[in-house]
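**Q** coordinates for the following, if possible.
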Amino acid sequence: MKLQTLKHKKWKFSPIPNIEESSFNKTLERFHAMGVNGLTRENIQNSLDGRMLNNNGPVILKIETGSINERDIPGIEEVKERIMDLEGRNNYTNETISHMKNKLGQDEVRYISFEDINTRGLTGARNGQSGSKKDTWGIYAYNKGVHFEEDSQEVEISRGGSHGVGKIASNAASDLHVMYFANCDENGEQHLGGTVQLIEHVYNGQAFRSTGYFTDIEVYDDNSSKFYPYENNFHEVFQKDSRGLKIIIPYFRKEYDDEKAIIKSICDSFFIAILKNELEVHVNEEEVKKDTILNYVKDQDYYNQDITEAKKEFTPLYLDTYLEAPSREIIVSNGEEDFQFQLYFKYNEEIPKGRVAIVRTIGMKIEDFKVTGNATKPFNAVLIGGSKEDAYLKSLENESHTKLSKDHFSDTQLKRLATRFINNLSKEIRKVIEEAIKQHNPTDGLMDTKDILYVVETQLKKDLENSMGTVKINNGKSIVKSTGKQSKKERRNKRGGRKSEAKNEKNSPQRKRDPLKWQKSNKEMDNTQEEGKKLYSAHPEMVERVIISDKEMIKFDFTKSDQLGGEKVCDISLSIIDGMGVEYTDEFKIQNNYQEILDVNAAKRCAYKKNVIQGVQIKDGVAQLQLKLRKTFNRSLKFIYYVEV
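**A** As a prediction, the model looks like this:
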């Protein structure tokens, strides 16, 4: 097909001698797998990159979803004709082509558009396919894998884009892999372009490349050609009459068409830019900006507000950490250079998964970073660097800007440095985590274990006696296990005969240790002990204590004690014991550590005074308490419990 014939077509595909590649662009598949998150992320990042350099106001992005009549989509009939001629040569390609063909022939087509304000838009549209780095229209419209570079090194470093493949995210969001972009430049000139991603195909007997461009073409006498954009006189959905860029994606995928998911994606990736008033996003009638972002992040309809369930979505935690936690400086080296970051860090034992939001200075989160060996530690953090740090993070990003990686480096030394940096990043944050754990869970040191050892030793003796016989010497030569039975003579010789044995048994009965020990009155206890009541300390064997989430369960088993008799009610007091076994009777205050105390047997709340829980019901020799913890409660505390009746 001659170039002169192509000139009359709205969509231009480059002719090739024959088909060599029969698959769709692999990047389409990667962005398709990322869903609406990849789509919104890429287009918002592009808008932030195009911000007006001398404007202090936020970049405003308007996202709109709706329906348009298929006949109002520019040049769509040509795209449909080519899709009908596509031939797949593997299962994946056949499936994709079949899906595309099934979407043809709709009267009304769903679309999404991204229109930015307070941005520069694209320059040099009238120059078309110029090849100049200053003509951003030519780079954006006609070059794959290339991104425009700013004259200012500082501005270029801060930009989100670097791989030049993000544009295809919009194609991936369309069932037909088609997208359009409307531009209004600083002179008010308005143009419309577009791309479609197919496979290499034969059309009217001629083979063509996979990518088509919605563009005009100028053909010269030597049969060479050059692309030029169309002036924008198309349907209002494709209009852009204020400076900036507008992306329009028709045949919007059904699985992407979710307003709530779009809003969550905005909050997840750009919460820092929004909080710093550098970005404002309108999604249909909803507005996500500095003054409203908390309305969405703190809304149960958008995010689960239960901290204990924060296992995949961490945005509510990140916002709290960034807004409330103090920052500290950490230095991370790649072996050749040191990089300084500000780390906003919060430790909370209710958090089930520890993650670090790594954020570029543009305000875009790269990833929920897992600190090696600490993915299940109870913390949350936000990491932000300066210009130098931003440049290095940018070099480490994968092509979808969602992860720090070494894999895209070809140079062995750069890959080694990247690996060292990522490992050292984990190492430095791990130090902060370990420090926080020590502060919130101080080492107990030594404990008074006399009672524990007594119980263990006594039980061990009983177990040994039951399981094996007496060990004795056989003729002074070897050790053998006896049957455990003694002859009458042996017993008589050992215990002085039957009478002596009976007398000893009568006069020396086996003592049974009561798990409740009576306490003498003392000045420290007198402050809480009521007159006429007896106070007992509870042996550890009778107390079962467990902490689950924000609740503590304590069970007191008095069935092995003779001290309480038929008592039905008791008071229980708590006293802290430190790692050295030293007791502090008046340092623990119930009201500072527990929100409420429930008597499980009575199914009602308990009253308390200072460190004494009053009126606890005893049922079948057992008392049970359920205590709701305050956030300030130190879970590592050890207690001695006193029972008062």
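**Q** contacts, neighbours, all on C-alpha from now
**A** OK.
**Q** list the contacts of Phe252.
**A** Going by C-alpha atoms under 8 Å, 6 or more residues apart in numbering, Phe252 touches 109-112, 173-175.
**Q** from these, which two are the most distant?
**A** Farthest pair in those (C-alpha to C-alpha) is Val109 and Ala173. Separation: 13.4 Å.
**Q** of those two, who's got more company?
**A** Counted by other C-alpha atoms under 10 Å, Val109 and Ala173 do not tie: Ala173 has more neighbours, with 30 against 19.
**Q** residue ranges of the helices in the stretch 301-450 of the chain, please?
**A** Secondary structure of the stretch 301-450 of the chain by DSSP state H, counting those that start in this stretch: the helices cover 315-324, 387-396, 412-440, 450-467.
**Q** another for comparison:
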Amino acid sequence: MKEIFAFIGTEHTQSHSFNQSLEYFRDIIGDNSTKKFTSESTIREVVQNSLDAQLDMTKPVEVIISSTSVQKKDLPGIESVFEHIKSLNPGNNYTLEITDHMKKLEKLSTIDVLTLEDRNTTGLSTSKTTDVLTPYEIYAYNTGIHGASTNVSEQSRGGSHGVGKIAINSASDIHLMYFANHDENGVENLGGSVELFDHKYNNKSYRGTGFLIENTSLKDRIPLINKDFHEIFHKSTRGLKIIIPYIRFTSDPIDIVKSIINNFFIAILKEKLIAQVIFDKQKYIINKDTIKNLVNDEKIYPTDDEDELKIEFTPRYLQAYTEYDAQPIKVELPAKYNESYNFDLYFMAHDKEINSGRTAIFRSIGMKIEDHKVPGKVRAPYTAVIIGGPNEDEYLKTLENKSHTEISAKSLRDKESQNKAIKFINGIEKEIRKVIDENLSVYDQPQGKLNTDELFYKANLDFSRVIKSSTQTIEIGGDNIKINKRVKKESRSERKTSGEKASTPESKRKRKPRKLKTTSESSKGIFVMQPESIKRAVAGTYEMLEINFLDIDEFNKIDSVDISLKVIDGDGKEYDDELNLIKCYEEISDYKSGDIYKFDEDKIYDVKIYNKKINLIFKFTNNGNRSLKYIYKVGINNDIY
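**A** Next up is the predicted model:
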């Protein structure tokens, strides 16, 4: 029987653009217009899933990555893929550009292919004993489902188990991938998927995902027996082999070598992972014995390129992890959570000439989650690596984004869970800052001061006027904050006879916020708020801020923003380095909801807008400066830099 890619039928087409997750990973990989691509997101997903499926825990997982080419006719079901691609009807110009590029590729006869094969892994079991989906069925025919694992160490693993498979599709110019599986019974199967969007083909409507099957009904879901196909589809040992045709990213093996080392160097040093990268006559073996030489190789990690130094932290991470002893740190959450988390911190201080401080956060399996910027210490001369155990892994996983490259509270919807996550992240940062301060006491010494006498005098006058004339003032009594309404003194224009409309002087008309230019075409922008939209009041250890968007059309449908604060003097000149919110404020919360917001040196994140207003309560630290004047920049779509 002839193999084809089958799509699930539907009564009506609804979506005429690609899956959002697919778009997300496409953006990470690169842009066809610039021809700048990276393998990192694809390599992370594949290697992570291989580590998740480790068979013999006493031996490392092996991953072999190879580049080759095949004839188009050797790709199973490829004709059916292009038949569906040609029937796509894009809903916007961006999608049209991608589909037009896909259609042009049908003319190619020789196709570039990347293969990623693992060994010492379980593979995907095809044994069917109950009505529960087998691991093979989950991976082959489903998205968004996490297969249950019987492995007790599952909580310490990355484990997208098919959810991250779309990252592999995104690495292909036509969103096509195959996988060859060799299971525990020696059975070899071949599967595959292609990610398009809803479309009509031969007068029938179909969903966007196609699955490789024999020319039978998709309902039967009978795994395709892997025989008589081109040798690149063969899998002789137990495990999984990914085959990506029409590969998008660079054929430079160094990019792939760096992707592996950057994200898995601890797994390699712990002998949990060995990797081979084979491109034509070039072959790189990455293991605990070769990794240091590879990191010291100028061709892989140049040291004479300033731009490269700003990006590549791996050589410094490796040095910190291998040459410095672990320091235990403990993150204790507030009593109501009754939880604490323990990490090992590998800390290295270095010369002040290298002024980019980063902390690599790792899972215990040896995979990096992110290069974390500790607020207030981004320019400190240090490098650190932090790694926890299974308990810490389990909680970190709930905070990761879909590509496992960042931890934040944004992905959590429950407010209490968000507040807990903010406390957790702030707790990690607080402990790391302690270690930084202990080791870099010289770094925090004053390097010169701004003369702020005039600024303080004018700011105090402004604060007094706000407190006296504002319609809302704050009273601090015990632990309570009370808002008193104050009747505003009637102006002369308001005392005119009834029915006579007072004229509004030109200088008193409400001004629109000034929009700054941004580098992204999709961005909605950054707005500098006008003084008449801002109300501030300070009383005791608290400050209250109100930002009013009532007459600003750009914020009609916006429910949250980021707020950046910059110190200004009496002439309106900005001073970038004069404010550190972390040193000035102990906590920033929402007056309406009580939510606690995450903030760093000069930015408050994901602030909610209620009835076109923002009302924040700032709690000063003991050393918090109450006499600074600010300019407020409000960013939509995280556009504040």
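**Q** TM-score of the superposed pair?
**A** Once superposed, chain against chain, the TM-score is 0.64 (TM-score structural alignment, normalised by the length of the second structure); 427 aligned residues with a C-alpha RMSD of 2.1 Å.
**Q** let's have the helices of the stretch 301-450 of the first structure in TSV, adding distance to Leu39 of the first structure and mean neighbour count.
**A** Output for the helices of the stretch 301-450 of the first structure, formatted as TSV (distance: least, C-alpha to C-alpha, whole Å; neighbours: other C-alpha atoms under 10 Å):
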stretch	distance to Leu39 of the first structure	mean neighbour count
helix 315-324	19	19
helix 387-396	19	19
helix 412-440	27	16
helix 450-467	62	11
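**Q** please identify the residue in the first structure that aligns with Pro390 of the second structure.
**A** Mapped onto the first structure by TM-score structural alignment, Pro390 of the second structure lines up with Ser387.
**Q** quick one: residues contacting its match.
**A** Counting by C-alpha under 8 Å, 6+ apart, Ser387 of the first structure touches 154, 157-158, 361.
**Q** can you tell me how far it is from Gly164 of the first structure?
**A** 21 Å (C-alpha to C-alpha, to the nearest Å).
**Q** on that earlier part again, out of the contacts of Ser387 of the first structure, who has the most neighbours?
**A** Most neighbours among the contacts of Ser387 of the first structure, by other C-alpha under 10 Å: Ile157, with 24 neighbours.
**Q** just give me the match in the second structure for that residue.
**A** So, by TM-score structural alignment, Ile157 of the first structure is matched to Gln155.
**Q** same thing with Thr412 of the first structure?
**A** Aligned partner of Thr412 of the first structure by TM-score structural alignment: Lys415.
**Q** ok, the equivalent of Ala207 of the first structure over in the second structure - contacts?
**A** Alignment note: Ala207 of the first structure maps to Ser205 in the second structure; criterion TM-score structural alignment. Contacts for Ser205 of the second structure (C-alpha under 8 Å, 6+ apart) come out as 9-13, 198-199.
**Q** which of the contacts of Ser387 of the first structure are also in contact in the second structure?
**A** Retained in the second structure (both residues aligned by TM-score structural alignment, their matches' C-alpha atoms under 8 Å) from these: 157-158, 361.
**Q** and those residues, which is closest to Glu259 of the first structure?
**A** Closest approach to Glu259 of the first structure among these (C-alpha to C-alpha): Thr361, at 27.0 Å.
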